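Asker: Give me a 3D structure for the following:
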Amino acid sequence: MSDRSHHGPVTAGVVTAVVGSSSSFVVVLAGLTAVGASPAQAASGLLTLFVTQGLAMLWLSVRHRSPVVVAWSTPGAALLASMSGVAGGWSTAVAAFGVTGLLIVLTAVIPRLGDLVAAIPASLAQGMLAGVLLPLCLAPVTALASAPLAVGPVVLAWLLLLPVSRRWAVPAALGAALVVVLVTGGGAVAGPDLVPALTWTVPHLTVEGVVAISVPLYVVTMASQNVPDVAVLTAHGYRTPWRESLIVTGLGTTLGAPTGGHAINLAAISAALAAGPDAGPDPRRRWIAAVTAAVTMLTLGAASGALTTLVQAAPDGVMQAAAGLALLGALAGSLLAALSDPLEREAAVVTMLVAASGVVVLGVGAAFWALAAGLVLRCVMRRARSHGLAAMSPERRVTGRSGIEKRPAPHGP
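Answerer: Reported below is the predicted structural model:
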């Protein structure tokens, strides 16, 4: 059975919003909780993300008549979920979210900052992301072994849908998880009110929070979300309003930080749903899909309290398994990108391992140290290769160790 079909822009917009949010809201709640949010604060953060991304998407898509899709940073939420708290607690985390938004705005205003981000090797950025995702993607395995009756239906639903429709496999697993919660009667954890409400937190800015959260959150959001979106829209014949999109999403992130929103950005995977043929045969009308997705996101925000309550009430391992399944595709993509260059593999693997270790040094989490370790090893390896090449005679540089001449590849057609 094919996973592709042609829909009108309205239907495609609803699918974009439902699939995008249902596949990752568990990851968002896990990330916010990991850095100190209470259930009420996590629900407020989820509501904030629904609202800020919906408003940003409305502005960009209507203004430019282009299917510009905005989403919350799922890799960023995974990064937060990999942390075991942050020095200073939740108030420090929300301050760091705000700084992340300012960095995104500055990227649009100061081209040199964008050049600095571009200078970070993609292999290391993706290696850091892979290390962050790896422990989370192990959750379905460990949870299934420890609680097979509760987690089994979640994994089975995903397994049955995956060959038929990759798009709906993760929502199906989430649906199975919610059924498990209802059947088991939930846990004893009290969730927030079902009516969503915003909870304000006074930000507390610290150097540790900026280094541990803001910098890696900014890097993974730019490298894994904003930059790929440009490629997706370009492939479908659209031009991304790059600077304006960064300003809008950066301001949305900063304004939403005190109520718990960690980061919004240009969408990557879900952008293809609104920009591709599924959104209708006429490319000039596909911007309606983004508008519909925005309205759907704003509507789904009303369920943020109920969703948080269900996650809080789930038996141990059930929602963690659903979150891990949702991140498998991102893990596969980051591993492929990290290891694609043979000359960068050692540095990329070291970056991944340090990120996966979860170590905290001087109050700073593993993601920062992973990037630092990868950059150091990359510099050492490049210098060693450079010195080794300089030490060769001109003849050996051309022929190599085998003595067979290696001709450079032609540069022209």
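Asker: CA atoms for contacts and neighbours, from now on please.
Answerer: Will do.
Asker: Just give me the neighbour total for the nearest residue to Pro135 once chain neighbours are set aside.
Answerer: Spatially, and ignoring its direct neighbours in sequence, Pro135 is nearest to Ala356 (6.5 Å; Cα to Cα, 6 or more residues apart in numbering). Ala356: 23 surrounding residues under other Cα atoms under 10 Å.
Asker: Now show me the structure for the sequence below, then we'll compare the two:
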Amino acid sequence: MTTSPASSSITEPITAGIITALVGFTSSFVVVVAGLRAVGADPGQAASGLLALTVTFAIGMLVLCVVTRRPITLAWSTPGAAMLVAAGADYHAGWRAAVGAFLVVGMLILATGLIPALGDLIGRIPAPIAQAMLAGVLLTLCLAPMKSLAAQPLLTLPILAVWLIATRWLTRWALPLALVTALVVICSYVAVHGVGVTTQWWPHIAWTTPKFDVSVIVGLAIPLYVVTMASQNVPGVAVLKSFGYETPWRPAMFVTGMGTVIGAPFGGHAINLAALSAALAAGEEAGTDRARRWIAGVSGGISYLVLALASGALVTITALAPPGLLEAVAGLALLATFANALLGAFTHNEFRIASGLTFVTAAAGVTFWGISGAFWAIVVGLVSHGVLRRRGSASGPDGHRGVEDRERSAQ
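Answerer: Below you'll find the predicted structure:
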């Protein structure tokens, strides 16, 4: 005797949505805060950005899930925030210019839903090139845990130990547990050293009038848009499809693009389709009745709105952290993404050299004419791949091997 879909428990999707929000928020908010601070935000503006991002994508989730009856989850652009961290070392245009770039990203995402050719253009960037650029951008942050361990071992070691042990036995909760450990370490550090801060503890919004700087738009907005599309929106569609759900592309791009435009003046850099956390709301953990898993998205959206209330306090606590400790936690949060990006960048022989050049360009953080390394990494990767592909079509690097590599890549 089978159980009808109507009789299936609503508890499962609600619980799955709460877990999705908890894991998604706690595992990467430190990356967002570090990224916003890197491009000029003070603690109050970073808290405003975190609040704006959480509220906009939470409302977007509620709208998309209720209207489409599909478990569509949204998130902030974690790889995009990591790119902001990487750009921060050579960024001197100020917070207003960064906000202007965020606004441009939102308009580009909106345009992607309205103009199919723009989406096709992003799709024409070879995946290994995009992955190599992302890996290069993430490298600096992924080195941070070891740098922090060398600089302040007593503070960093507990975080690394909890993360490693939890990764072995409680994989899903490894990053949240590492974050809790970091917060305990920071509070202990503050209690011992008596560090003070004037930042507000409660959630608040801070308006910033955007400033449009051409070099910042080219060097920050365009790479942020490409990273968000290639590393979040495209994989997000694939994750949903793997569970049997088609993503309503235009509505999703409209909601995320409009949400980014609305959140930008308050400090939000970009929102997008969730990739990793999408599986928690769309998979078996959200219940056996696939027709009701959209409830997990609604539950997740409501949970995110609750978590948004903690944005001010969390940013205040992280502002009290010893130098490098926040970046160490962010590095742990991005380690799996970094490893996957490396794998995607260097799997295909045809792209190996071009991907290598892309990776080192992004990792080096070279800046020309005020334009950041992430943009130049894409340019170097596309140009080098174009040159090498034409050379390989004639005879290949060692005779006929170039043709074989291309055939293998196509398969």
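Asker: Overlay them and tell me the TM-score.
Answerer: Once superposed, the chains reach a TM-score of 0.92 (TM-score structural alignment, normalised by the length of structure 2), with 396 aligned residues with a Cα RMSD of 2.2 Å.
Asker: ok, back up a step: the residue nearest to Pro135 of structure 1: which element?
Answerer: helix 345-357 (DSSP states H and E).
Asker: Give the next helix or strand downstream of that helix.
Answerer: Sequence order places helix 366-391 as the next helix or strand after helix 345-357 of structure 1, per DSSP H and E.
Asker: Buried residues, that next one. List them.
Answerer: Residues of helix 366-391 of structure 1 classed as buried: 366-371, 373-375, 377-378, 381 (neighbour count, 16 or more other Cα atoms under 10 Å).
Asker: what's the distance between the alignment partner in structure 1 of Thr167 of structure 2 and Ala12 of structure 1?
Answerer: Taking TM-score structural alignment, Thr167 of structure 2 has Leu162 as its aligned residue in structure 1. According to Cα to Cα, to the nearest Å, Leu162 of structure 1 and Ala12 of structure 1 sit 20 Å apart.
Asker: same deal with Ala279 of structure 1?
Answerer: 5 Å.
Asker: Overlap in contacts, those two.
Answerer: Common neighbours of Ala279 of structure 1 and Ala12, counting by Cα atoms under 8 Å, 6 or more residues apart in numbering, are 273, 289.
Asker: So between the two, which is more surrounded?
Answerer: Taking other Cα under 10 Å, Ala279 of structure 1 and Ala12 do not tie; Ala279 has more neighbours (29 against 26).
Asker: show me the contacts for the more buried one.
Answerer: Taking Cα under 8 Å, 6+ apart, one finds 6-13, 273, 286, 289 in contact with Ala279 of structure 1.
Asker: Is Val195 of structure 1 in a helix, a strand, or coil?
Answerer: Assigned by DSSP: H, G, I helix; E, B strand; the rest coil, the conformation of Val195 of structure 1 is coil.
Asker: where's Ala71 of structure 1, which helix or strand?
Answerer: Here Ala71 of structure 1 is assigned to strand 70-72, by DSSP H and E.
Asker: after superposition, how close is the next helix or strand after that strand to structure 2?
Answerer: Following strand 70-72 of structure 1 in sequence order, the next helix or strand is helix 74-81 (DSSP H and E). By mean Cα distance after the TM-score superposition for structure 1, the fitted helix 74-81 of structure 1 averages 0.4 Å away from its aligned residues in structure 2.
Asker: Give the buried residues for helix 74-81 of structure 1.
Answerer: By 16+ other Cα under 10 Å, the buried positions in helix 74-81 of structure 1 come out as 74-81.
Asker: Structure 1: which residue goes with Leu335 of structure 2?
Answerer: Checking TM-score structural alignment: Leu335 of structure 2 goes with Leu328.
Asker: which residues sit in contact with its match?
Answerer: By Cα under 8 Å, 6+ apart, the residues touching Leu328 of structure 1 are Cys137.
Asker: quick check: stretch 59-75 of structure 2 aligns to which part of structure 1?
Answerer: Aligned using TM-score structural alignment, stretch 59-75 of structure 2 spans residues 55-71 in structure 1.
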